[in-house]
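>>> quick one, what's the 3D model for this:
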Amino acid sequence: MVIGEKFYEKRKNNYLNLVKRQNRAISIMSTARLIIFFIGIILTGFLYTKKYIYLSISSFLCFLILFIFIVIIHGKIKRNRNYSLVISKINSNCINRFNGKWKDFVDDGEEFVDIDHNYSFDLDIFGRGSLFQWINTANTYLGRRKLKSSLSTCLKSAEEIEKRQEAIEELSKKLKWRQRFEAEGKVINEKIGDPAPIIKVAGDRNSVYTNKCLILIFKILPAITVSMLILHFATNRVSKSIPLLLIVIQIFLLIPKAGQRFKSLGVVYEFKNSIKIYDKMIKLIEKEKFHSAYLMKLKSNLINDKYKASEQIKKLVKLCDVISDRRNSMYIIINILLLLDYQYMFALEKWKEKCGGNLQKWIDTIGQFEELSSLSIINYDHPKWYIPKIIENDLVFEAKHMAHPLLGEKGVCNNLTIRKPSTVGLITGSNMSGKSTLLRTSGINLVLAYSGSAVFAENFCCSIMEIYTCMRVSDNLEKNISSFYAELLKIKNIVKASKEKRKIFFLLDEIFKGTNSLDRHTGAKVLINSLSKKKTLGLVSTHDLELGDLEEESNNKIKNYHFREYYKDDKIYFDYKLQRGISKTRNALYLMKMAGIEIENDIQK
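Below you'll find the predicted structure:
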């Protein structure tokens, strides 16, 4: 067990112990509430029967206040217990990241899998066993998509990446804040949906509900109607036809644009819980003190000279609570009497007029904090990993003791340098020796570097390049595309990008494997030579040992590397260490033999 795992285990146990204490407190409060209720009823009834009217009233009020106080305390403890449970679960997830059980996390970003993306499918960025599944702690709709965007769009300036590095490093040190921030998104056990409908409602304006004369009329009219009803039933001095006429008028007033009001108020009600989550998360951001320029700028989206976002979101939360009364069975009658739909629309339109246009910015800011918090897990859990140096102008990929981040401690470290004059690394080696893993290791660390997080390396330096891969290709029956043609389409995109003089980092695994050996060799040779002359860097893995001649033919623009295996006690072993030069070994026949395929000795020789 590593130090980080022990730390999270301790935090998890602390919160579980806290939950036990809170459960005991909840049980005591429940019992106390019941006792107070019965004692209050008995004592008040006893005093009333003894004709102590004032004492009975005083008794009733005292026990009522005490009962309400206990109910409030009981509710507060239950809410804190829920937070404790969520935070203990968060620490359990942190433990699972260390021991390799993170592949069981429910949210793996499967909906973001795109086999046609330039690199995300080949590098396991989304889906089961992916980078997204490993680090994601975002719960809001936009937070998840912000993280998706930062992992699948690597076109950022060096200045922006450096600002993000500073922000992520700062957040990594705010463990308690990050876990509370994550807990706020999880404490209400429901999926936080796309906020587009509530953002649209907040952004739309309707001048009808801001008309001061109309507002005055619709506030006075219900008051008159209710007054006439009270006077009719209380004094009989008012004919029943007057309140009935007023009620009929109000019914007709509720008919115009009823559908529009129903839709707008319905959307607000639908997002009631989401808005409450946003409220809590915004408060946490506003209260926290940040030092990095990137985080301070994000926080400034929530605060201006006139108001704080939390103050306005709180008003929206209160409005959501009263709008939820529309689900009450008595609402139709009350709505007719008080024209509540109009009152709610007046209040909603007033809120929208003041700050409705900022709602998207606020929710977007929450999402950005969630994205950065997810990435900061890497920096905190792996303090020895390296913060990459980003070079803006030159073309370079340089890594020392680099390994695959998703493999954790099982990853084997390698050194790799790709820069002028050698811009292409050609990797040969036996099956299962580590060629594809090295390609993915290089690519996924580059993705992390561009996102602003630490990478699994002792030293890492790179320039800003577009990543292109051609590794996992298969037949697509739906589109009637063979694996070979699918591979050609990917390579076509790489060639097109290189011709446009864009900076490219490419990863090609066993190219043209779907055709005959002669065409494969010729095609690979032409492609590699062509890419070596462009503004590109890249790695190519192959079993075609004859391609090793390209190093000499290209005047060292292409450099040979290989992986090797060794045999012991009639078993095959790999050290997964990258070596210079062309591979001198083969193991396909040996592996076939291990699979049960009988191979004659003279063929093996």
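>>> from here on, contacts and neighbour counts on C-alpha atoms
Noted.
>>> what's the local residue count around Pro243?
Neighbours of Pro243 under the rule other CA atoms under 10 Å: 21.
>>> in what helix or strand does it lie?
Element membership of Pro243 [criterion: DSSP states H and E] is helix 241-254.
>>> contacts for that helix?
Helix 241-254 is contacted by residues 225-226, 228-229, 336-337, 339, 341 when judged by CA atoms under 8 Å, 6 or more residues apart in numbering.
>>> same question for stretch 320-335.
With CA under 8 Å, 6+ apart, stretch 320-335 has contacts from 265, 268-269, 272, 340-341, 344.
>>> one more: stretch 33-42?
Stretch 33-42 is touched from outside by 59-60, 63-64, 66-67, 70-71, with contacts defined as CA under 8 Å, 6+ apart.
>>> with stretch 404-411 instead?
Residues outside stretch 404-411 that contact it (CA under 8 Å, 6+ apart): 98, 130-131, 134, 403, 412, 437-438, 440-442, 444-445, 455-456.
>>> of those residues, buried ones?
For the contacts of stretch 404-411, a neighbour count by 16 or more other CA atoms under 10 Å gives the buried set as 98, 130-131, 134, 403, 412, 437-438, 440-442, 444-445, 455-456.
>>> between these, which sits nearest Asn379?
Using CA to CA, Val455 comes nearest to Asn379 of the buried ones among the contacts of stretch 404-411, at 8.6 Å.
>>> to check against the first, give me the structure of this:
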Amino acid sequence: MVSQNFYLYEMKSPGDVYLENISTLKLEEAALAKRRSWMAWARFFIIVLIICWLYNQWHNGWAIGLGGVIVGIVLFLFLVAKDVNLKNRLSYVRELLAVNEKEIKGLNLQFSDWCPGSEYNSPTHPYVADLDIFGIHSLFQYVNRAESQGGRDVLADFLSNAASKEDILERQSAIQKLSGQTSWRQKFQAYGRMAAVGTEIQSDIALWLKQPISNQSFFWKIMIWLYPVITLVSAYLYLNDNISSGVFGLLLVVFILFSFSQTKKSNETFQILSRFYPKVSIVRHLISCLEEMKTDDSMALLNLKSELDLNDDKSASLALEKLGKLLGLFEARLNVFLFFFLNTFLLWDVRVSIGLQNWKQQYGYKMESWLQTIYKAEAYNSLATLSFNHQDWTFPEISDNYFTLEGQDIGHPLIARDKRVDNNFSLDGKGKIALITGSNMGGKSTFLRSLGVNMVLAYAGAPVCTKFFKVSLSKLMSSMRIADNLAESTSTFFAELKKIRAIIEAVKSGEKVFVLLDEILRGTNSLDRHSGSRALMMQLIRDKVVAVIATHDVELANLVTENPDAIFNYHFDVQVDKDDALYFDYKLKIGVCQQMNAAILMKQIGIEI
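Below you'll find the predicted structure:
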């Protein structure tokens, strides 16, 4: 059996860790599968022995034959229980194997079949659509390791809304602590994959918790003990010929009518409970993982674990284990014969229902809190895995200045390291604009997205794809990717105006705004585009907005003469050889771009210029 700490290799690269895990887990998977196969043959052999025993011993008397059968059944049930444990372990190992195989793909940026989080995209959000935060080949798709709907919701919120400085620092501490607990993180994720808690399960739990308490009167508490005495004594008297079959038959009818009048009340509850019963034991494992989590001095992790505290000094995992056992007893009613016997003679549904109601009264109020704790832990786990996989990334400093953005080797997280070109950049103060000119395909838009995505990660408390990064808290807004909307009869130009209007309204409301703009007013003629862009830039400066603007309109760069302390010119250039071949270095440089390439590109596709 493999130790749960078998894959802590602090000095090895993430790729080496995952590959060694895969190798070890495959060996365990094969061993478990082989043991299950032998277990199946052993059960078959016991069945054959029981049949042979009955055939050879029945003439010696039913007592001897029955004794052998009972021994055989006990052995058979023992093997069944062992097989269930092997099956559960095999399922866990396979999920753990899938986790490591997924990480290998992630290191190679092969994540197109992962959950894209498209449902979180919003065209009205200040930046998520422009920066590819959600959707196919998005930041969320790459970062997410949450296996529950609730966990994905929390992570989406982290990436959609900037946290306070205090929360960011607490998250950074939690993520740094968890990134070093590779064993714990993968165990937690593997159980998460097995549970896969969706909204329907959460709804079923909430529905059960809202059901009114029943069968809690003194009468029923006495009956669950008195009733079995009456029924079993009656059966004993009948078997010993102390009462006639007619009397016992009449008593049996009374028992059936009385007990089954109560089973009808349990049917609705059973239908709800049966839907989430298979998940309870896995959720218990998730809670147990959280109880085992090392928090050190991380306030965020300590707060997370405190949500599991109970007033009676019992652990949340033990409370869920008790719920699982009660639900298992309830599941016995699925067997027709057991259902008839247990309810007729033991008032089974009422007995188990009272146990469930007692559990609900004692622990039910904590269920939602426990689930929310799992969801938040999944979001932390996602960002901690990102940190472990990219140990060359850094955790940003959160500046208290009005606005500071400073970074060394800023890169885009979704571009492979061997293809990515990193850049240094800084912008500081109020009413400052970095104006970036450049040729087509030179890297302007990618650079803007690199700034934006790293700010999103910083505001989520995550590490960023830079060597150094310092940023102030601000409202990040963008207007980069514009599309018309036929359903709303909205043109590309008007769609962009709506985005710019949202920026202006945010500024007027008093919010501190940082803006990323790519090709302002692209949907109109060049004259209006230039005058409109110029007017917008001057307004942003007056309103003390900080912005990074990418444009092909090099004439806007002349505004630096009027505003030398507010506008700073940068560019991405292109080199053209004598055969009109284009070469890009994607490095950000100070000054205005002097070489454009649109005409060359048009000639290359066949436009005669």
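>>> about what we covered before: in strands, which of the contacts of stretch 33-42 of the first structure fall?
With strands taken from DSSP state E, there is no overlap with these.
>>> ok, of those, which one's closest to Asn304 of the first structure?
Proximity of the contacts of stretch 33-42 of the first structure to Asn304 of the first structure (CA to CA) peaks at Val71, which lies at 37.3 Å.
>>> buried ones in the helix holding Pro243 of the first structure?
Within helix 241-254 of the first structure, the residues that count as buried by 16+ other CA under 10 Å are 243, 246-247, 250, 254.
>>> how close does it sit to the second structure?
Once fitted to the second structure, helix 241-254 of the first structure is off its aligned match by 4.8 Å on average (mean CA distance after the TM-score superposition for the first structure).
>>> for Arg542 of the second structure, see how far away the closest residue to Ser369 of the second structure other than its chain neighbours is.
In this structure, Ser369 of the second structure finds its nearest non-sequential neighbour in Glu307, 6.6 Å apart by CA to CA, 6 or more residues apart in numbering. Using CA to CA, to the nearest Å, one gets 48 Å for the distance from Glu307 of the second structure to Arg542 of the second structure.
>>> Leu308 of the second structure too?
Taken as CA to CA, the span from Leu308 of the second structure to Arg542 of the second structure is 51 Å.
>>> with neighbour numbers in mind, choose between these two.
Ranked by neighbour count (other CA under 10 Å), Leu308 of the second structure and Arg542 place Leu308 first, with 20 against 13.
>>> measure the more buried one to Gln189 of the second structure for me?
Distance, Leu308 of the second structure to Gln189 of the second structure, using CA to CA: 19 Å.
>>> now swap in Ser445 of the second structure and tell me
Distance from Ser445 of the second structure to Gln189 of the second structure, by CA to CA: 35 Å.
>>> cool, and Leu556 of the second structure?
Using CA to CA, Leu556 of the second structure is found at 51 Å from Gln189 of the second structure.
>>> those two: which is more packed in?
Gln189 (23 against 19).
>>> show me where the stretch 351-500 of the first structure has helices.
Assigned by DSSP state H, counting those that start in this stretch, the helices in the stretch 351-500 of the first structure fall at 359-381, 435-451, 483-499.
>>> where in the second structure does the second one fall?
When you say that, I think you mean helix 435-451 of the first structure. Mapping helix 435-451 of the first structure onto the second structure (TM-score structural alignment) gives residues 444-460.
>>> same question for the first one.
Helix 359-381 of the first structure falls opposite residues 367-389 of the second structure when the two are matched by TM-score structural alignment.
>>> give me the mean distance between that stretch and the first structure.
Averaged over the aligned pairs, stretch 367-389 of the second structure sits 0.6 Å from the first structure after superposition, using mean CA distance after the TM-score superposition for the first structure.
>>> list the buried residues in that stretch.
Neighbour counts using 16+ other CA under 10 Å place 367, 370-389 of stretch 367-389 of the second structure among the buried residues.
>>> any idea how far the aligned partner of Arg564 of the first structure in the second structure is from Lys444 of the second structure?
Residue correspondence to the second structure (TM-score structural alignment): Arg564 of the first structure is matched to Asp573. Going from Asp573 of the second structure to Lys444 of the second structure by CA to CA gives 10 Å.
>>> who touches both of the two?
Listed as contacting both Asp573 of the second structure and Lys444 by CA under 8 Å, 6+ apart are Gly438.
>>> counterpart of Ile22 of the second structure in the first structure?
Using TM-score structural alignment, the partner of Ile22 of the second structure in the first structure is Lys12.
>>> so its match is in which element?
helix 3-49.
>>> ok, Phe76 of the second structure - contacts?
Residues in contact with Phe76 of the second structure, defined by CA under 8 Å, 6+ apart, are 43, 46-47.
>>> name the SS class of Leu310 of the second structure, please.
Per DSSP: H, G, I helix; E, B strand; the rest coil, the local secondary structure of Leu310 of the second structure is coil.
>>> okay, now it: neighbour count?
The number of residues packed near Leu310 of the second structure is 14, by other CA under 10 Å.
>>> Lys76 of the first structure now?
When counting by other CA under 10 Å, one arrives at 13 neighbours for Lys76 of the first structure.
>>> which stretches in the stretch 151-300 of the second structure count as helices?
For the stretch 151-300 of the second structure, helices defined by DSSP H, counting those that start in this stretch occupy the ranges 165-179, 182-195, 199-210, 218-239, 245-292, 299-306.
>>> closest one to Cys593 of the second structure among those helices?
Of all the helices of the stretch 151-300 of the second structure, helix 165-179 comes closest under CA to CA, at 37.5 Å.
>>> what helix or strand does the residue nearest to Tyr567 of the first structure when sequence neighbours are not counted sit in?
In space, and not counting its chain neighbours, Tyr567 of the first structure is closest to Tyr573: 5.9 Å by CA to CA, 6+ apart. In the assignment (DSSP H and E), Tyr573 of the first structure maps to strand 571-574.
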